[in-house]
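Enquirer: here is the input, now give the coordinates:
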Amino acid sequence: MKIVPTQSSPFVIATRESRLAMWQAEHVQALLRNAGYSIELLGMTTKGDQILDRTLAKVGGKGLFVKELELALEEGRADLAVHSLKDVPMELPAGFELACVMEREDPRDAFVSPHHATLADLPQGAVVGTSSLRRQVLLQALRPDLKIEPLRGNLDTRLRKLDEGQYAAIVLAAAGLKRLGLEDRIRHAFEPGEMLPSAGQGALGIEIRAGRDDLKQALAPLAHTPTWLTVTAERAVSRAMGGSCSVPLAAHGRWSGNTLRIDAAWGDVEGKTSLIRATAESDGVSDLASADALGVAVAAKLKAAGARVSTAS
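Expert: Next comes the predicted model:
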């Protein structure tokens, strides 16, 4: 016999209104409804969705995608917010917490182009679109001749700009394309050895106000411990290096049996220094604290090798 949870009122999920964000919120909504909860959605437009003529590093960082959602939580208009974890700042405001990290989708970056199968096939000096400093430095390391141009907007807008001929190719997160059924747009998925993903890429995180034990109980079955430990270590690397989108930083973890390995890379957007890489692994990562410690250890190796910590807010 299925036990139906008791609720005084429906739980409300705050979400951005882009097609991908709505898919993610509706995915969580369906899982919670299947568990017997009443769930409603609150669609919102964030400043990150509105400011499209400048890179995130120049207008306030990834927090622009979550601040309005957090305000809805604070004011009681919503109970939880579903985020692409790579868009969540490394430090949450006081009174908020990450209550659940779900099983990760493909964490890799995707090469998308209408006429070229791989990055190596692009002609000399071709224009590639991305507004990620991480992708910029990694692309420059692979192909110094390419011209990297800013690319903002939601996933559909970015694909439209590519199809209009503004770029020879663009680089996107494979997870978003797969979630929206656009996997056929992926010409090549970069393996981590080619292009190391960003911290949290491919994972969904659910944010709540601290102290909501009812929500923690509801979300517990959705959590995926291996993913949660992995992204905690990745985010610890980013936090230790300054934790903002102005940091050209990659951090990616993977499990081999009981051993978690974290690889990281830091680059100079001006191209004055080569990529700095670091790695560390541990078979003792069993909780969030030990995962965090592993990430801090990797960051220490980056710093020792010459990587600079960002002072940007």
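Enquirer: hey, let's count contacts and neighbours off CA atoms from now on
Expert: Will do.
Enquirer: stretch 55-75: how far from the chain's middle?
Expert: 14 Å (CA atoms, centre = their mean, to the nearest Å).
Enquirer: quick one: buried residues of that stretch?
Expert: Applying a neighbour-count criterion of 16 or more other CA atoms under 10 Å, one finds 55-57, 60-70, 72-73 buried in stretch 55-75.
Enquirer: what of stretch 292-305?
Expert: Buried residues in stretch 292-305, counted by 16+ other CA under 10 Å: Asp292, Ala293, Leu294, Gly295, Val296, Ala297, Val298, Ala299, Ala300, Lys301, Leu302, Lys303.
Enquirer: one more, please, to line up against the first structure:
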Amino acid sequence: MIKIGTRNSPLAMWQAKEVEQKLQNLGYETSLVPVLSSGDKNLNQPLYSLGITGVFTKDLDIALLNNEIDIAVHSLKDVPTLLPQNIEISAVLERDFPQDVLVRKSSSKNKNLAELKIATSSLRRRAFWLEQFPNTEFSDIRGNVQTRLKKLEEGDFDATLFSLAGIKRMEMKLDFEFLEFMISAPSQGVVAIASRINDVETREILQQINHKETQICVEIERNFLRTLEGGCTAPIGAIAKFDDNRIYFKGKLSSLDGAKTLNLVEEFNYNNSENFGEKFAKAILENGGQEMMKIIKSEIKN
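Expert: Below is the predicted model:
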């Protein structure tokens, strides 16, 4: 019996059931074990002010290390790039819908993008939006997709931003708009499965449901993120796409106010001997990114 740990939000449960179905299709017995996370308990503070890395993964990590569960299912973009000792990402499912999309309240349908008051607690989404529309007002918003939609209709703001994956997975009939300038968070749209490194049997089982091309792309994105951030939350976007052994990569670092941005676009043949994510991040750091990260760190502390 494989005990599958998951947060208990509707989206997290959907992700865990996807993993469960794949394991059951291979003949394995499973059971779902919902775990309430610190990130779900505190819906009033924006994530960057909680002072916790892995705010949505910490409780599942503890359950995993205490042998209360055998695997933990996550949205990979919520998983810190530095994992606790004896925990690894052992498999990822094929990525779907990595984009961010804009969802408006019904009374704001006719407003221009520059006029919208936006609800988001994401530093990345705020900064990338401000680059285009520097006079925008923001409100903090937290909670699962359903909670944020309710707050959108009731709140004093015009629109919010969602990961398209969440909308599609919940089969929600929403009007949304794609935003070309909004580069996704590293590993957005990817379901990841963590296990204990010393649990060799479970790790081997998980390899049977791992999607290799997605794994290659998110490793590049997460290495880019880890090299840039140095343990600090910052407005960073990264997306890699795999096509016939060619990788197409976009990376971005922005100041908190969106006034300064560093962009990188690369196309290359993949080989597993080179750490492309680290290489691209170092190029950004050497081109002004190091100074930008220092400023971001000091601004977040204050």
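Enquirer: got a TM-score for the two of them?
Expert: Here the TM-score for the pair of chains, by TM-score structural alignment, normalised by the length of the second structure, is 0.91; 294 aligned residues with a CA RMSD of 2.0 Å.
Enquirer: can you lay out the buried residues of stretch 292-305 of the first structure as CSV showing distance to Val112 of the first structure and secondary structure?
Expert: CSV is the format used below for these (distance: CA to CA, whole Å; DSSP: H, G, I helix; E, B strand; the rest coil):
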residue, distance to Val112 of the first structure, secondary structure
Asp292, 33, helix
Ala293, 36, helix
Leu294, 33, helix
Gly295, 31, helix
Val296, 33, helix
Ala297, 34, helix
Val298, 31, helix
Ala299, 31, helix
Ala300, 34, helix
Lys301, 33, helix
Leu302, 30, helix
Lys303, 33, helix
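Enquirer: related to what we said a few turns ago, most widely separated two among the buried residues of stretch 55-75 of the first structure?
Expert: Across those, no pair lies farther apart than Thr55 and Leu73, at 26.8 Å, counting by CA to CA.
Enquirer: returning to that earlier point: ok, which pair from the buried residues of stretch 292-305 of the first structure is furthest apart?
Expert: Farthest pair in these, by CA to CA: Asp292 and Lys303, 16.7 Å.
Enquirer: quick check: end-to-end length of stretch 161-168 of the first structure?
Expert: End-to-end span of stretch 161-168 of the first structure (CA to CA, to the nearest Å): 10 Å.
Enquirer: repeat that for stretch 146-164 of the second structure.
Expert: For stretch 146-164 of the second structure, the first and last residues are 14 Å from each other (CA to CA).
Enquirer: helices of the stretch 1-150 of the first structure, start to end?
Expert: In the stretch 1-150 of the first structure, the segments counted as helices under DSSP state H, counting those that start in this stretch are 19-34, 47-50, 56-59, 67-74, 133-142.
Enquirer: ok, so what distance separates the residue positioned nearest the centre of the first structure from Val66 of the first structure?
Expert: Nearest to the geometric centre of the first structure sits Lys86, at 1.7 Å (CA atoms, centre = their mean). Per CA to CA, Lys86 of the first structure is found 11 Å from Val66 of the first structure.
Enquirer: residues near the equivalent of Ser274 of the first structure over in the second structure, how many?
Expert: Taking TM-score structural alignment for the superposition, Ser274 of the first structure sits opposite Lys260 in the second structure. When neighbours are defined as other CA atoms under 10 Å, Lys260 of the second structure has 15 of them.
Enquirer: which ones are touching the spatially closest residue to Lys260 of the second structure that is not a sequence neighbour?
Expert: Among residues not flanking Lys260 of the second structure along the chain, Ser254 sits closest, at 5.8 Å (CA to CA, 6 or more residues apart in numbering). Counting by CA atoms under 8 Å, 6 or more residues apart in numbering, Ser254 of the second structure makes contact with Arg124, Ala127, Phe128, Ala234, Pro235, Ile236, Lys260, Thr261, Leu262, Met292.
Enquirer: go with 7 Å
Expert: Applying CA atoms under 7 Å, 6 or more residues apart in numbering to Ser254 of the second structure gives the contacts Ala127, Pro235, Ile236, Lys260, Thr261, Leu262.
Enquirer: surely the residue nearest to the centre of the first structure meets Leu204?
Expert: No. Applying CA atoms under 7 Å as the test, Lys86 of the first structure and Leu204 come out as separate, 8.5 Å apart.
Enquirer: rewinding a little: which one of the helices of the stretch 1-150 of the first structure lies closest to Leu260 of the first structure?
Expert: Of all these, it is helix 133-142 that lies closest to Leu260 of the first structure, at 22.5 Å by CA to CA.
Enquirer: where in the second structure does that closest one fall?
Expert: Going by TM-score structural alignment, helix 133-142 of the first structure sits over residues 123-132 in the second structure.
Enquirer: any idea how far Pro107 of the first structure is from Leu177 of the first structure?
Expert: Look at Leu177 of the first structure and Pro107 of the first structure: by CA to CA, they are 11 Å apart.
Enquirer: run a quick neighbour tally on the aligned partner of Gln146 of the second structure in the first structure.
Expert: With TM-score structural alignment as the criterion, Gln146 of the second structure lines up with Asp156 in the first structure. Residues within reach of Asp156 of the first structure, counting by other CA under 10 Å, total 14.
Enquirer: mean deviation (superposed) between the strand or helix carrying Asp156 of the first structure and the second structure, please.
Expert: Counting by DSSP states H and E, the element that carries Asp156 of the first structure is helix 155-163. Its aligned residues in the second structure lie a mean 0.9 Å from helix 155-163 of the first structure after superposition (mean CA distance after the TM-score superposition for the first structure).
Enquirer: report the angle between that helix and helix 19-34.
Expert: 150 degrees (axes from the mean of the first three to the mean of the last three CA atoms, to 10 degrees).
Enquirer: Thr81 is in contact with Arg226 of the second structure, correct?
Expert: Yes. In this structure Arg226 of the second structure lies within contact range of Thr81 using CA under 7 Å: 5.8 Å.
Enquirer: with neighbour numbers in mind, choose between the two.
Expert: Neighbours per residue (other CA under 10 Å) separate Arg226 of the second structure from Thr81, with Thr81 holding more: 20 against 17.
Enquirer: list the contacts for the more buried one?
Expert: The neighbours of Thr81 of the second structure, taking CA under 7 Å, 6+ apart as the test, are Arg222, Arg226.
Enquirer: and if we set it to 10 Å?
Expert: By CA atoms under 10 Å, 6 or more residues apart in numbering, the contact list for Thr81 of the second structure reads Thr53, Gly54, Glu219, Arg222, Asn223, Phe224, Leu225, Arg226, Thr227, Glu229, Gly230, Gly231.
Enquirer: residue in the first structure paired with it?
Expert: Using TM-score structural alignment, Thr81 of the second structure lines up with Met90 in the first structure.
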